[in-house]
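# show me how the following folds:
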Amino acid sequence: MPHTVRIWDLPTRLFHWSLAVTTVALVVTAKLGGNAMQWHLRLGYVMLALLAFRLAWGLVGGRWSRFASFLPTPARLRSHFANQEGKVTSPGHSPLGALSVFALLAVLLAQVGTGLLSDDEIAFAGPLTRFVSGEWVSQATWYHKDVGQFLLLGLVALHLAAIVFYALVRRQALVGAMVHGDRQLPGATPASRDDALSRAGAALVAALSALLAWWVASLGAF
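Next up, the predicted model:
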């Protein structure tokens, strides 16, 4: 008999959709250029805060939001690829999905980091450019504009394709679970903690993450 289990806690869901909206907005403002670059810079700080939150929440968040719960170990990957019937073997991210998550986080961190070190030599300079040599700034700017954005777009495309595949072929509604937090699972499964105390802890982590982003932004004012 199927069991309804809370897999994604509210903080994780809010992070997920905030990340999606911020990523789209960053891509759009980068393509528009001009005055939109001021918003691109501000959104970069929002992305920094979001990533800092997720890294911390991956250690202390709900059970299935913790990195330890979905590390794509060789054993988990072998089990996943041997599963020809498409049965749900991972309550949270599948091993293949976990690879996508870690890759996306790594590319976003690289994109934010190089953005903070970039200088377009016209109207924009990241707050960390004064701490490194011109060669580092040049390399960071090149990666941010010519490499990182294409890696990010490619990973986003793969992510969307995987969602469609799971919906049409595996008959698993991944999007719905990230909206309401619950999944229908074939057996009893421990739920993620998602009570008032957990959410209060997430709010504190979010505040500290925002404070970190503000501090990094303030470095460019000196």
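# alpha carbons only for contacts and neighbour counts from here, please
Will do.
# which is the next helix or strand following the lengthiest helix in the chain?
In the chain, with assignment by DSSP state H, the single longest helix is helix 36-60. Note on helix 36-60: by DSSP states H and E, the next helix or strand toward the C-terminus is helix 74-82.
# elements contacting the longest helix of the chain?
helix 10-32, helix 95-116, helix 196-218 (3 or more Cα pairs under 8 Å, 6 or more residues apart in numbering; DSSP states H and E).
# following up with a second sequence; could you model it the same way so I can compare the two?
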Amino acid sequence: MTADSSRILVWDWSVRLVHWLMVVLVPLLWWTAEEGYMDWHRGFGLTMLGLVLFRLTWGLIGTWTARFVPMVRRIGTLTLYVRKLRKREQGATFGHSPLAVLSVFALLGALTTQVATGLFSVDVDGLESGPLAVLVSFETGRWLADIHEFNFNLLAGLIGLHIAAIAAYQFVLKEKLAGAMVTGRRSRTDFDAGKLPDNRLRLVRFIAAASLSVVCIVALASFG
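Got it, this is the predicted structure:
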């Protein structure tokens, strides 16, 4: 077996790119809001919206480890996985572990709520608003702005838990997760013997998901 064939693709490049762009955008969105750079904040917010839309679409038509259906099925093994985890008997999971699935859904839910409420939010003076704020009343826009602010604190907490979990896997359980999110690959020997799902990226599906995101962003930017 060659060096290349001994390492298999776990995370396709689009999943990794979206992940790391989100990592960069979250602190930028926080900073631009805190400093009052609202033009930049709206631009970064629309970019985040595009990434979230792509990830949600990719969860339906993307590579096997990116899709939501296998993740939902894996939740059924959560109790067994936690039991093995406590005994440190868990094996490497091809894709998301049952606990990681819960983390993914929580983070995507919080990010979706954040970008959705941002579209309609209005500041206390009514001077700064999201691109769709004209569709709701001032009171509704303020209510959504409050949710937007509260949800960011929730999102920050979830991100903190996510980082802590990765650190625990990396340094306590000695399972190297971070490297795979950079290279996309892990050693074939990390997983049980047997056939693994086909995880190749289909270009036509990627173009469809990316095009949907771009069209939505352009439409919202024009609307605003």
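# tm score of chain vs chain?
The TM-score (TM-score structural alignment, normalised by the length of the first structure) is 0.89; 215 aligned residues with a Cα RMSD of 2.1 Å.
# quick one: stretch 7-15 of the first structure aligns where in the second structure?
The aligned range for stretch 7-15 of the first structure in the second structure is 10-18, by TM-score structural alignment.
# buried set for that stretch?
Across stretch 10-18 of the second structure, burial judged by 16 or more other Cα atoms under 10 Å covers V10, W11, D12, S14, V15, R16, V18.
# likewise for stretch 39-52 of the second structure?
Neighbour-count burial for stretch 39-52 of the second structure, counted by 16+ other Cα under 10 Å, picks out H41, R42, F44, G45, L46, T47, M48, L49, G50, L51, V52.
# residue contacts, the third one?
When contacts are counted by Cα atoms under 8 Å, 6 or more residues apart in numbering, F44 of the second structure touches L25, L28, L29.
# what count of nearby residues applies to the aligned residue in the first structure for the second one?
Yep, that's L28 of the second structure we're talking about. Alignment note (TM-score structural alignment): L28 of the second structure maps to A25 of the first structure. Around A25 of the first structure sit 16 other residues, with neighbours defined as other Cα atoms under 10 Å.
# just tell me the aligned range of stretch 102-109 of the first structure in the second structure.
Counting by TM-score structural alignment, stretch 102-109 of the first structure pairs with residues 105-112 of the second structure.
# among the helices and strands packed on helix 36-60 of the first structure, which is the most enclosed?
Most buried of those, by mean neighbour count (mean count of other Cα atoms under 10 Å): helix 95-116, with a mean of 19.
# ok, average deviation of that one from the second structure?
Following superposition, helix 95-116 of the first structure is found to deviate from the second structure by 0.7 Å on average (mean Cα distance after the TM-score superposition for the first structure).
# and that helix, what does it pack onto?
Secondary-structure packing of helix 95-116 of the first structure (3+ Cα pairs under 8 Å, 6+ apart): helix 36-60, helix 74-82, helix 134-142, helix 149-168.
# tell me the angle the first one makes with helix 196-218.
Put plainly, it is helix 36-60 of the first structure. Helix 36-60 of the first structure runs at 140 degrees relative to helix 196-218, counting by axes from the mean of the first three to the mean of the last three Cα atoms, to 10 degrees.
# please tell me how far helix 36-60 of the first structure is from the chain's geometric centre.
Centroid separation for helix 36-60 of the first structure versus its chain: 9 Å, with Cα atoms, centre = their mean, to the nearest Å.
# now do stretch 108-117 of the first structure
Using Cα atoms, centre = their mean, the offset of stretch 108-117 of the first structure from its chain centre is 14 Å.
# give me the distance between the spatially most central residue of the second structure and V18 of the second structure.
Central residue of the second structure (Cα atoms, centre = their mean): L108, 5.2 Å from the mean position. Taking Cα to Cα, to the nearest Å as the measure, L108 of the second structure falls 12 Å from V18 of the second structure.
# now do G59 of the second structure
G59 of the second structure sits 12 Å away from V18 of the second structure, going by Cα to Cα.
# do the same with C216 of the second structure
17 Å.
# for P27 of the second structure, same thing?
From P27 of the second structure across to V18 of the second structure, the span is 15 Å (Cα to Cα).
# same deal with L111 of the second structure?
Separation of L111 of the second structure from V18 of the second structure (Cα to Cα): 13 Å.
# just K176 of the second structure next, same as before
According to Cα to Cα, K176 of the second structure and V18 of the second structure sit 20 Å apart.
# could you do A106 of the second structure as well?
17 Å.
# same thing with T183 of the second structure?
With distances taken as Cα to Cα, T183 of the second structure is found 14 Å from V18 of the second structure.
# just R200 of the second structure next, same as before
Relative to V18 of the second structure, and taking Cα to Cα, R200 of the second structure is found at 17 Å.
# before we move on, what about V134 of the second structure?
With distances taken as Cα to Cα, V134 of the second structure is found 30 Å from V18 of the second structure.
# what of T140 of the second structure?
Here the distance between T140 of the second structure and V18 of the second structure works out to 31 Å (Cα to Cα).
# what does L53 of the second structure give?
For L53 of the second structure, the distance to V18 of the second structure equals 11 Å [Cα to Cα].
# mutual contacts of these two, please.
With Cα under 8 Å, 6+ apart applied, the contact sets of L53 of the second structure and V18 do not overlap.
# circling back to that earlier point, out of the helices and strands packed on helix 36-60 of the first structure, which gets nearest to V169 of the first structure?
Distance to V169 of the first structure, taken as Cα to Cα, is lowest for helix 95-116 among these, at 15.5 Å.
# now the angle from the closest one to helix 36-60?
Going by the same axes, to 10 degrees, helix 95-116 of the first structure makes 140 degrees with helix 36-60.
# quick one: residues contacting the closest residue to V115 of the second structure other than its chain neighbours.
Among residues not flanking V115 of the second structure along the chain, L49 sits closest, at 5.7 Å (Cα to Cα, 6 or more residues apart in numbering). Counting by Cα under 8 Å, 6+ apart, L49 of the second structure touches T112, V115, A116, I217.
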